[in-house]
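Predicted structure and sequence below. I'll ask about it afterward.
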Amino acid sequence: MDKDTLVLPLQNGVLASDELKAFVPAENVLSGLCRIISYIEAPGVISHVAVEPTIVFGLPDNSQRERLLPLQELFTSSNIKSKLADDIESELWKKYISICVSALLAVTRATYGEVRECEETRSMMHRLFDEVADVGRALGVNIEADFVTKTMGFIDTFPYDSTSSLTRDIWEGKPSELEYQNGTVVRLAEKAGVDVPVNRFIYHSLLLMEKRARK
């Protein structure tokens, strides 16, 4: 690595860049995400079921945009849709808000369609999103006032029988991203002084299954 090396994490959640900086010089680390809904259909076969695949990236402090233009050009020349974000932390949290519903699907053993059409679970989903947005705002992240409403509308476009990778991993007794999703919400909420009862209930309900999967 040298001063021009760029390290771009695309993992779910909002902690990947900070964790990388424990091992990689901070000036080399970007923040990023991938918008895609897909699953492994068979060995070597990935099925893409919703959302136009897009990589969104930037430096954590949104500086030195010109330094990232060669990376954007590389994506373009490779026919990979990408976006150099004006506010990458905001983009990370907006995706983070939407994916945290995966654990609600796991708890209810339901698909996106089933959760959104049932009044009680739809209400839980809305409150879950509100809690994550409140934590982000308390930590200084720019999240628009109507973003949760837009997220609910976005979830309504998902195929009725679709689920998420975290949901399927938990159902199948595999290690999942639970700690990086709802577990992180709970821990950051404590730091920010925000109450997150829905996320805390869902996280605690799945915690023993997650621990068993990791033995």
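That came in fine, so what should we check first? Numbers count the residues shown, from 1 in each chain.

C-alpha from now on. contacts and neighbour counts both.
OK.

So residue 19 lies in a helix, does it not?
Yes. Assigned with DSSP: H, G, I helix; E, B strand; the rest coil, residue 19 falls within a helix.

got another, please set it beside the one above:
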Amino acid sequence: MERIAIFGAGALGLWFGFKLHDRYDVVCVSKKRFVDAIKDKGLTLLLNKKTKTKNINITDQVKAISACKTIILASKSFDSKENLTTIKNINPQADIITIQNGIYTEEVAKELFNKSQLFPASVMIGSRFINDSTIEEFLNEGMVLGSLNSSNKTQDIAHMFESVGIKVRISDNIERDKWKKFMFYCSSATLNSLTATLSLYEKDERWIVKNSLDEIEQVGKHLDLSFDIERLKEEVFEYAMNFRPKQWNASVGEDLKKGKKTEIDYLNGYVVKLADRFNIDVPINETLYRLTRILQRTRRLKEK
């Protein structure tokens, strides 16, 4: 049985490790404090007020990825370049599944690896830490998987996830699906992170979501994209208006509550960066970006 690595495993990476553990030879590479806690107590998954614990294979040694044919890169976007470089140095032939928010990680990966090795995924699954050995699944709308060169391996990777009960769809345009999540997160998840709102269809929330998406559309029109971004904008807006989670803890908000560095530079901050390149004003996205940076610095939302 081939070994699968989950590299940079935080709450979402450990969720994948928990799911894949029973059927596959999986090793999670994570931070030492999580490794120590999980080796001592096992990894517990909380779902619908019920818990289940598994003794997964976990380490803080990056050399563990050397013998793995497939690597799920599960770290935050701001660590993507460093971690992809590490993979390149240790296991340059591995197939890499990227599950990060945003569109930055794939841009870095294409500079380091052959496109045939890269399998981007748009994941709408929410997992957060309750403590160092316990994670909670609070959202599960499955994932969309694709490849950068129509690889036949995509079906095998999809089967791997399906075989452990993970809902997965194979994309016919993964760039479009990654942008769909990127646009949703910039317009809606950042808003949830700052306000805890779930009601994106209310007047105030709707105004922010719509105008944020309009700005991203204008930026996207200056890029060489493989899809119609105006049509995608309408699709994302409709999705946001119909998004009705009972619980939603967007990752930027979770990081703010923990006083941790967020991925905002690779979400709304990335929109601002692209807009600057084309001399476009994006006031809604820039405001969301700068507000998040202020709260990250002041730790005003940090739970006590």
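Thanks, I have the structure now. Not measured: the values here are computed from a predicted model.

And the TM-score between these chains?
Superposed pair, TM-score by TM-score structural alignment, normalised by the length of the first structure: 0.79. Supporting alignment: 206 aligned residues with a C-alpha RMSD of 2.7 Å.

Tell me how far residue 133 of the first structure lies from residue 198 of the first structure.
For residue 133 of the first structure, the distance to residue 198 of the first structure equals 13 Å [C-alpha to C-alpha, to the nearest Å].

again but with residue 186 of the first structure, I slipped
As judged by C-alpha to C-alpha, residue 186 of the first structure and residue 198 of the first structure stand 10 Å apart.

who's more crowded, these two?
Shown here are residue 186 of the first structure and residue 198; by other C-alpha atoms under 10 Å, residue 186 has more neighbours (25 against 21).

element containing the more buried one, please.
Using DSSP states H and E, residue 186 of the first structure sits within helix 182-192.

What's the first helix or strand after that helix?
Following helix 182-192 of the first structure in sequence, per DSSP H and E, is helix 197-213.

How many neighbouring residues does the aligned partner of residue 256 of the second structure in the first structure have?
Per TM-score structural alignment, the equivalent position to residue 256 of the second structure in the first structure is residue 170. A total of 23 residues lie near residue 170 of the first structure under the criterion other C-alpha under 10 Å.

ok, longest helix in the first structure?
Counting residues, the longest helix found in the first structure (DSSP state H) is helix 119-138.

whereabouts in the second structure does stretch 76-93 of the first structure align?
By TM-score structural alignment, stretch 76-93 of the first structure lines up with residues 162-179 in the second structure.

for the matching stretch, how far is the first residue from the last?
23 Å.

one step back: quick one: distance of the helix or strand containing the match of residue 256 of the second structure to the chain centre.
Following DSSP H and E, the helix or strand that holds residue 170 of the first structure is helix 165-171. Distance of helix 165-171 of the first structure from the chain centroid (C-alpha atoms, centre = their mean, to the nearest Å) equals 14 Å.

next SSE after the longest helix of the first structure?
helix 147-155.

List the buried residues of that following helix.
Buried residues in helix 147-155 of the first structure, defined by neighbour count with 16 or more other C-alpha atoms under 10 Å: 148, 151-152, 155.

Run a quick neighbour tally on the closest residue to residue 179 of the second structure other than its chain neighbours.
Excluding its sequence neighbours, the residue lying closest to residue 179 of the second structure (C-alpha to C-alpha, 6 or more residues apart in numbering) is residue 103, at 6.8 Å. Residues within reach of residue 103 of the second structure, counting by other C-alpha under 10 Å, total 21.

How about residue 108 of the second structure?
Neighbours around residue 108 of the second structure, by other C-alpha under 10 Å: 15.

That one and residue 85 touch, don't they?
No. Proximity of residue 108 of the second structure to residue 85 does not meet the contact threshold set by C-alpha atoms under 8 Å, at 9.3 Å.

Thank you kindly, that will do.
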